[in-house]
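Peer 1: below: sequence and its predicted model.
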Amino acid sequence: MYIAIEGIDTAGKSTQIELLKQEYEKNIIFIKEPGFTKFGEKIRNIIFNDNISKKTELFLFLADRAETLETVIKPNLNKKIISDRSVISGIAYAMEFFDFNMLVNLNKFATDGIFPELVIILKLDKETLSFRLSQKNHDNIEKRGIEYLLNIQDNMVEACNRLEIPYLLLDASKPVDEINFRIKKVISEYMDID
């Protein structure tokens, strides 16, 4: 079972993943995009810090996704996997610049058609996003602005709908423990965890 937790920057994915790790680290393999592999770490650094074109960025994300798929996801498909981001955010972010169908085909090639079986999307309202962004330094993606990031949230939902991948939409402005409870509930419904 392969589940992805998605959300734009500052939605709280990392916080929720850390809470899940504390409870399920023995039963579930946790990964992230980009930067889970050694190769991916180099790609992550380039994407978030270097001045590169949108097309180069797209191909770097695809390269990272392909490497993670080959080295981690494929060999463990019979196990339980939770990913911090996935093909869904890859498509959602790139949809602002490129054709959806082309992006799906590129991602199918990069992943051999292996997409998450369930997606949990943490969604922020504009006010909460504005506040959280004001509390941190911005990487290259965050510098594109609030409206861009809000569009990405809608793109995540659209991508799940168009790809017919089941998803759960959660209000990311709610208390951390309430979100964690909802996530654990849906994970327990999909994954048989000892």
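Peer 2: That came through, no problem.
Peer 1: from here on, contacts and neighbour counts on C-alpha atoms
Peer 2: OK.
Peer 1: buried sites along the helix or strand containing residue 21?
Peer 2: Using DSSP states H and E, residue 21 sits in helix 13-24. For helix 13-24, a neighbour-count test (16 or more other Cα atoms under 10 Å) marks 13, 14, 16, 17, 19, 20, 21, 24 as buried.
Peer 1: helices and strands around it, which ones?
Peer 2: strand 2-7, strand 81-84, helix 176-190 (3 or more Cα pairs under 8 Å, 6 or more residues apart in numbering; DSSP states H and E).
Peer 1: so which of the ones you listed is the most packed in?
Peer 2: Highest mean neighbour count among the helices and strands packed on helix 13-24 (mean count of other Cα atoms under 10 Å): strand 2-7, with a mean of 25.
Peer 1: how close does the residue nearest the centre of the chain get to residue 166?
Peer 2: In the chain, the centroid-proximal residue (Cα atoms, centre = their mean) is residue 85; its distance is 1.5 Å. Residue 85 is 15 Å from residue 166, where distance means Cα to Cα, to the nearest Å.
Peer 1: can you name every helix or strand that the helix ranked longest in the chain contacts?
Peer 2: The longest helix of the chain (DSSP state H) is helix 146-163. In terms of contacts (3+ Cα pairs under 8 Å, 6+ apart), helix 146-163 is packed against helix 87-94, strand 118-123, helix 126-134.
Peer 1: and the ones you listed: which comes nearest residue 156?
Peer 2: helix 87-94 (5.1 Å; Cα to Cα).
Peer 1: for that closest one, packing partners?
Peer 2: Counting contacts by 3+ Cα pairs under 8 Å, 6+ apart, helix 87-94 is packed against strand 2-7, helix 54-68, helix 100-111, helix 146-163.
Peer 1: residues contacting the first one, please?
Peer 2: Taking Cα atoms under 8 Å, 6 or more residues apart in numbering as the criterion, the residues outside strand 2-7 that touch it are 13, 77, 80-86, 88-89, 115-123, 153, 156.
Peer 1: try it against this one:
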Amino acid sequence: MSALNPYRPGLFISLEGIDGAGKSTQLQAVVDVLRAADREVVLTREPGGTEIGEKIRDLLLHQTMRPATEALLMFAARQEHVLQVIEPALLNGVDVVCDRFTAATLAYQGGGKGIPTERLDALARWVHPGLQPDVIVLIDVPPEVAAQRLAQTRQRDRFEQESVDFFVRVRANYLQQAAAAPGRWLVVDGTQTPDSVQKIITEHLSNTLQVVEAK
């Protein structure tokens, strides 16, 4: 069983950060660390991860909607994702590496768009009661830096086109979440080189695996 979450044997790791933080660059590095330790790994993403989830993802990224609708769709996709992919993998001893999870909804739809935290928390308790990532890696960058990176992207989705002020609020919410649960979160300065960011993440996960294997 996982020393971090004894009711299931698999490790659940999510990567978080505002758009342009460089999160996607580090996903494969996380997978590589786990596989190097002879662990089976599933790499997935939110919103998405299932056939229904990917259809909802397309709506969320490209269709204008009210913030409440956005939040409800996020959790609808997450319900399918948890039941079809995440929980079955974890219960079978397979590690799950997820590009975003509920922390992103709290940051984007809560911090960024003003949906009350208690409403989002209630949805989280309904959709995945008792299930949280064992490790949440937040790649943190100032919104101005992220905006410069996104400006080099030819096609940007609806979220990537949000204002710097929006991402200031999202970042602040992420950092509040991390400060409230420091044992679960790893905050990495994303203004460093990708290799430096990867080294910090790799060392943290290696230490985590040592704790798990010692139990």
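Peer 2: Looks like it came in fine. If you're wondering where the values come from, they're calculated on a predicted model, not measured in any experiment.
Peer 1: TM-score of the superposition?
Peer 2: After superposition, the two chains reach a TM-score (TM-score structural alignment, normalised by the length of structure 1) of 0.90; 194 aligned residues with a Cα RMSD of 2.1 Å.
Peer 1: returning to what we had before: what about the helix holding residue 21 of structure 1, distance to the chain center?
Peer 2: Computed by Cα atoms, centre = their mean, to the nearest Å, the chain-centroid distance of helix 13-24 of structure 1 equals 14 Å.
Peer 1: same deal with stretch 21-35 of structure 1?
Peer 2: With Cα atoms, centre = their mean, you get 13 Å for stretch 21-35 of structure 1.
Peer 1: buried residues in it?
Peer 2: For stretch 21-35 of structure 1, using 16+ other Cα under 10 Å, the buried residues are 21, 24, 28, 29, 30, 31, 32, 33, 34, 35.
Peer 1: just send the residues you listed back as a markdown table, with distance to residue 132 of structure 1 too.
Peer 2: Output for those, formatted as a markdown table (distance: Cα to Cα, whole Å):
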| residue | distance to residue 132 of structure 1 |
| --- | --- |
| 21 | 24 |
| 24 | 28 |
| 28 | 29 |
| 29 | 29 |
| 30 | 25 |
| 31 | 24 |
| 32 | 21 |
| 33 | 21 |
| 34 | 22 |
| 35 | 23 |
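Peer 1: among those, which are located in helices?
Peer 2: Per DSSP H, the buried residues of stretch 21-35 of structure 1 map to helices at 21, 24.
Peer 1: what number of residues lie near residue 72 of structure 2?
Peer 2: 15 (other Cα atoms under 10 Å).
Peer 1: okay, the buried residues of helix 13-24 of structure 1 in JSON lines with distance to residue 178 of structure 1 next?
Peer 2: Below are the buried residues of helix 13-24 of structure 1 laid out as JSON lines (distance: Cα to Cα, whole Å):
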{"residue": "13", "distance to residue 178 of structure 1": "14"}
{"residue": "14", "distance to residue 178 of structure 1": "15"}
{"residue": "16", "distance to residue 178 of structure 1": "11"}
{"residue": "17", "distance to residue 178 of structure 1": "14"}
{"residue": "19", "distance to residue 178 of structure 1": "12"}
{"residue": "20", "distance to residue 178 of structure 1": "13"}
{"residue": "21", "distance to residue 178 of structure 1": "17"}
{"residue": "24", "distance to residue 178 of structure 1": "18"}
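Peer 1: need the counterpart of residue 97 of structure 2 in structure 1.
Peer 2: Here residue 97 of structure 2 is matched to residue 82 in structure 1, going by TM-score structural alignment.
Peer 1: kindly report the same for residue 42 of structure 2.
Peer 2: In structure 1, residue 42 of structure 2 lands on residue 29 (TM-score structural alignment).
Peer 1: is its match in contact with residue 81, as I believe?
Peer 2: Yes. Using Cα atoms under 8 Å, residue 29 of structure 1 is in contact with residue 81, at 4.7 Å.
Peer 1: identify the contacts common to the two.
Peer 2: Contacts common to residue 29 of structure 1 and residue 81, judged by Cα under 8 Å, 6+ apart, are absent.
Peer 1: aligned partner of residue 168 of structure 2 in structure 1?
Peer 2: Checking TM-score structural alignment: residue 168 of structure 2 goes with residue 150.
Peer 1: quick one: contacts for that match?
Peer 2: 8, 124, 126.
Peer 1: contact partners for the first one?
Peer 2: Going back to what we said before, that points to residue 8 of structure 1. Here residue 8 of structure 1 is in contact with 122, 123, 149, 150, 152, 153 (Cα under 8 Å, 6+ apart).
Peer 1: closest to residue 179 of structure 1 out of the helices and strands packed on helix 87-94 of structure 1?
Peer 2: strand 2-7 (11.9 Å).
Peer 1: angle of that closest one against strand 118-123?
Peer 2: 10 degrees (axes from the mean of the first three to the mean of the last three Cα atoms, to 10 degrees).
Peer 1: mean distance, strand 2-7 of structure 1 to its aligned residues in structure 2?
Peer 2: Mean deviation of strand 2-7 of structure 1 from its aligned counterpart in structure 2 after superposition (mean Cα distance after the TM-score superposition for structure 1): 0.9 Å.
Peer 1: I'd like the contacts of residue 150 of structure 1 as TSV, with distance to residue 162 of structure 1 appended.
Peer 2: Shown next, in TSV, are the contacts of residue 150 of structure 1 (distance: Cα to Cα, whole Å):
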residue	distance to residue 162 of structure 1
8	19
124	22
126	25
